[in-house]
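Trainee: sequence and predicted structure are below.
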Amino acid sequence: MMWWAVLGAGVGCYLLKLAGLSVPPRILGNPVVARIADLIPVALLSALVTVQVLAAPEGRALVIDARVLALGVAVLLLLARAPFLVVVFGAAAAAAVVRLF
């Protein structure tokens, strides 16, 4: 039964990709559509990060812990235009220090 779900998901993904490729160029050339298409990945990534930071291990509650501070440190380092590795290690260090105390 599991293989049918995997195959169905694969066919669904292929059809979704095919639908995206079949959109006429005149529609994709519209500035509003282009702007929305540029912002969708940012919105999805932001939603995923928010869920991972605020979700409890059980998944049914919101939790404010060291991960929130680490995200805040990462945002501040990104606004300061720090290199990616500095952002990652800075956020990890902030979370480690908060969890230590």
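Mentor: Great, that's in hand.

Trainee: hey, let's count contacts and neighbours off CA atoms from now on
Mentor: Fine.

Trainee: element containing the residue nearest the centre of the chain?
Mentor: Nearest to the geometric centre of the chain sits residue 45, at 2.0 Å (C-alpha atoms, centre = their mean). Applying DSSP states H and E as the criterion places residue 45 in helix 31-54.

Trainee: how about that helix: buried residues?
Mentor: Using 16 or more other C-alpha atoms under 10 Å as the test for burial, helix 31-54 gives 53, 54.

Trainee: repeat that for stretch 80-97.
Mentor: Within stretch 80-97, the residues that count as buried by 16+ other C-alpha under 10 Å are 87, 88, 90, 91, 92, 94, 95.

Trainee: from the chain's centre, how far out does that stretch sit?
Mentor: Distance of stretch 80-97 from its chain centroid, counting by C-alpha atoms, centre = their mean, to the nearest Å, is 18 Å.

Trainee: show me what the helix holding residue 45 is packed against.
Mentor: If contacts are counted by 3 or more C-alpha pairs under 8 Å, 6 or more residues apart in numbering; DSSP states H and E, helix 31-54 sits against helix 66-79.

Trainee: one more structure, for comparison:
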Amino acid sequence: MSPTAVVILALAVGTYAFRLVGPVLHGRVEVPARVQELASAGAVVLLVALLATGALTEGGDFAGWARPAGVLTAGVLAWRRAPFVVVVLGAAVVTGVLRAVGVSSG
């Protein structure tokens, strides 16, 4: 068996085992409230970091002002509970217009 196949098989078994642990240990292990709060906060921090990285950088450099403006527009529209299609189209229109008028570079 090739080393690649071994790695893929090991990752598959590990993933399955990791997913199986939840139902098997449910009700048997008590997670303290503080740990649950920290896990929730950690998830939010990771999502914000991913959003910031995707919105502000491209290839390790600043992506320009058009993309963050589009992301900000999407955030405001989502906060105002606009339909998903409106959020996506609003962000695309703002980004497209700003790039069309030359605001794309940093």
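Mentor: Received the coordinates, thanks. Predicted model only: the values in this text are computed from it and were never measured.

Trainee: hmm, back to that, tell me which residues touch the residue nearest to the centre of structure 1, please.
Mentor: Residues near residue 45 of structure 1 by C-alpha atoms under 8 Å, 6 or more residues apart in numbering: none.

Trainee: now do the same for it: its match in structure 2.
Mentor: Aligned by TM-score structural alignment, residue 45 of structure 1 pairs with residue 47 of structure 2.

Trainee: so how far is residue 32 of structure 2 from its match?
Mentor: 23 Å (C-alpha to C-alpha, to the nearest Å).

Trainee: and if you look at residue 85 of structure 2?
Mentor: 40 Å.

Trainee: repeat that for residue 90 of structure 2.
Mentor: Taken as C-alpha to C-alpha, the span from residue 90 of structure 2 to residue 32 of structure 2 is 42 Å.

Trainee: quick one: secondary structure of the residue nearest to residue 69 of structure 2 when sequence neighbours are not counted?
Mentor: Closest residue in space to residue 69 of structure 2, ignoring its immediate chain neighbours: residue 95 at 6.6 Å, by C-alpha to C-alpha, 6 or more residues apart in numbering. Put simply, residue 95 of structure 2 is helix when judged by DSSP: H, G, I helix; E, B strand; the rest coil.

Trainee: what lines up with residue 95 of structure 2 in structure 1?
Mentor: Under TM-score structural alignment, residue 95 of structure 2 pairs with residue 95 in structure 1.

Trainee: which one of the buried residues of stretch 80-97 of structure 1 is nearest residue 62 of structure 1?
Mentor: Nearest to residue 62 of structure 1 among the buried residues of stretch 80-97 of structure 1 is residue 95, at 17.5 Å by C-alpha to C-alpha.

Trainee: please verify my assumption that that closest one contacts residue 66.
Mentor: Yes: at 4.9 Å, residue 95 of structure 1 and residue 66 qualify as touching, with contact defined as C-alpha atoms under 8 Å.
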